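Peer 1: Pasted the sequence and its predicted model underneath.
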Amino acid sequence: MSDVLALDPAAQDLLFREARTANAFTDEPVSDEQVQAIYDLVKYAPTSMNQQPLRIVLVRSAEARERLVAHMADGNKEKTAKAPLVAILAADHEFHEELPRLFPHFPQAKDLFFGERPVREGSSSFNAALQVGYFIIGVRAAGLAAGPMTGYDAAGINKEFFADGDHSVLAVVNIGRPAENAWFPRGPRLEYDEVVTSV
């Protein structure tokens, strides 16, 4: 079915069919320029009312890496310690402060829809999760591998890196060139008929 898609087969393989979650990386560094190119591509992810609540913390210093690793699940500690770059992807629950600029044709949106913190938290977490998916695809588009993880102490990471209480971690992503034997065996995927119905 790949011939019915606009994206050429090589790009389909790079972004989807051959892409895997990496668990080991070479020591080749990931530059700020690479990360900026990734962001400049994935910033076009769709979000409700263009709210764009994703915030990215690049963990580059040894001190910050040690602080992060302390909050990772045991199975994720070593690979997070050794990855060339680690990004903490979080939802900004105060995203509505940017709405007058990001959604200018509806200036009332900031107060009308997002005055209550629980509403903002739900909306920011969902929409930032959409952006997380795009971020992972962007890493693949850069020819790198992503190792997204949710095995961590979220409360610990939030306290350590987002002490203001206005952000919540959604994923921690290791980024780099995959090392040899970086992959677990690919898990099965549900087939079309198991997922899609028509009404």
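Peer 2: Noted; the coordinates are in hand. Numbering: from 1, shown residues only.

Peer 1: For the rest of this, base every contact and every neighbour count on C-alpha atoms.
Peer 2: Noted.

Peer 1: By residue count, what's the longest strand in the protein?
Peer 2: If you go by DSSP state E, the chain has its longest strand at strand 167-176.

Peer 1: neighbouring contacts of that strand?
Peer 2: 25-26, 28-30, 79-80, 83-94, 125, 129, 132, 139, 144-150, 154, 157-158, 162 (Cα atoms under 8 Å, 6 or more residues apart in numbering).

Peer 1: so what's the residue most central in space within the chain closest to, chain neighbours aside?
Peer 2: Note on the chain: the residue nearest the mean C-alpha position is residue 132, at 2.9 Å, using Cα atoms, centre = their mean. Distance criterion Cα to Cα, 6 or more residues apart in numbering; nearest residue to residue 132, sequence neighbours excluded, is residue 89 at 7.1 Å.

Peer 1: Okay, one more to line up with it:
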Amino acid sequence: MTQSFHPPLSDAALDQLFREARTVHAFKPEPVSDETIARLYDLLKWGPTAFNAQPARYVFVRSPEAKAKLRPTLSAGNVAQTDAAAVTVIVAQDTRFYEHLPEQFPAYNAKPLFEANADLAASTAFRNSSLQGAYLILAARALGLDAGAQSGFNPQAVNDAFFPDGRYQVNFIVNLGVADHSGTHPRGPRLAFEDVAQIV
């Protein structure tokens, strides 16, 4: 085994994060507390990003009123699972994330790099908010929650409903809660290492 600076996680932890974890489409009626949501963010915020930028913004949709506002933006096949989830996270990106870079990345001022290049800012915001959304899923699993990410929604409708000033833009949505495995689909296959990777 290759020497590591840190001991590997236990098989049980790896199962919880990856091997036994599933994308969930049905949830039990068990709540997710404010404290758990705060712990979730306190974990995911440490995931690495370019320039230590934090472009992701999160709306934790939990109240009946907020769920009602989200519902019309969803694809028909995603309504029931989103209604059942204890909380639905809208993972968005801040189009002006670079305004925070002088504090987040004090090594040098990277803010002008993005201010002067709208395409670079947009691609950086999208790539890194996607990473942060993935960290959210892993943090949720680490805390014992189940997650179901989805892209079946109308982005403009979500933006109009939750981000009307235009600064934030939805990336994707994640349902969180406790899985009702009676609604869990059989696991789909994954590609083998030799199909997708090479060591050079």
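Peer 2: Received it, and whenever you're ready, just let me know what you need. Quick caveat, the model's predicted, so the values are computed rather than measured.

Peer 1: can you pull out the strands in the first structure?
Peer 2: Counting by DSSP E, the strands of the first structure are 54-59, 85-92, 145-149, 167-176.

Peer 1: Which of those strands sits closest to residue 119 of the first structure?
Peer 2: Closest of these to residue 119 of the first structure is strand 85-92, at 12.5 Å (criterion: Cα to Cα).

Peer 1: corresponding residues in the second structure for that closest one?
Peer 2: Using TM-score structural alignment, strand 85-92 of the first structure corresponds to residues 87-94 of the second structure.

Peer 1: For the equivalent of residue 42 of the first structure over in the second structure, which residues are in contact?
Peer 2: Aligned by TM-score structural alignment, residue 42 of the first structure pairs with residue 44 of the second structure. Contacts of residue 44 of the second structure were listed using Cα under 8 Å, 6+ apart, and they are 132, 135, 136, 138, 139.

Peer 1: can we see that at 7 Å?
Peer 2: Residue 44 of the second structure makes contact with 132, 135, 136, 139, according to Cα atoms under 7 Å, 6 or more residues apart in numbering.

Peer 1: Could you do residue 152 of the second structure as well?
Peer 2: 74, 75, 78.

Peer 1: what's the answer for residue 60 of the first structure, then?
Peer 2: residue 85.

Peer 1: Could you give the number of residues near residue 83 of the first structure?
Peer 2: By other Cα atoms under 10 Å, the residues close to residue 83 of the first structure number 25.

Peer 1: if I look at the residue nearest to the centre of the first structure, how far off is residue 42 of the first structure?
Peer 2: 9 Å (Cα to Cα, to the nearest Å).

Peer 1: for the second structure, which helix is longest?
Peer 2: helix 118-142 (DSSP state H).

Peer 1: can you give me the helices in the second structure?
Peer 2: Counting by DSSP H, the helices of the second structure are 11-14, 34-44, 64-70, 79-84, 101-104, 111-115, 118-142, 155-162, 193-196.
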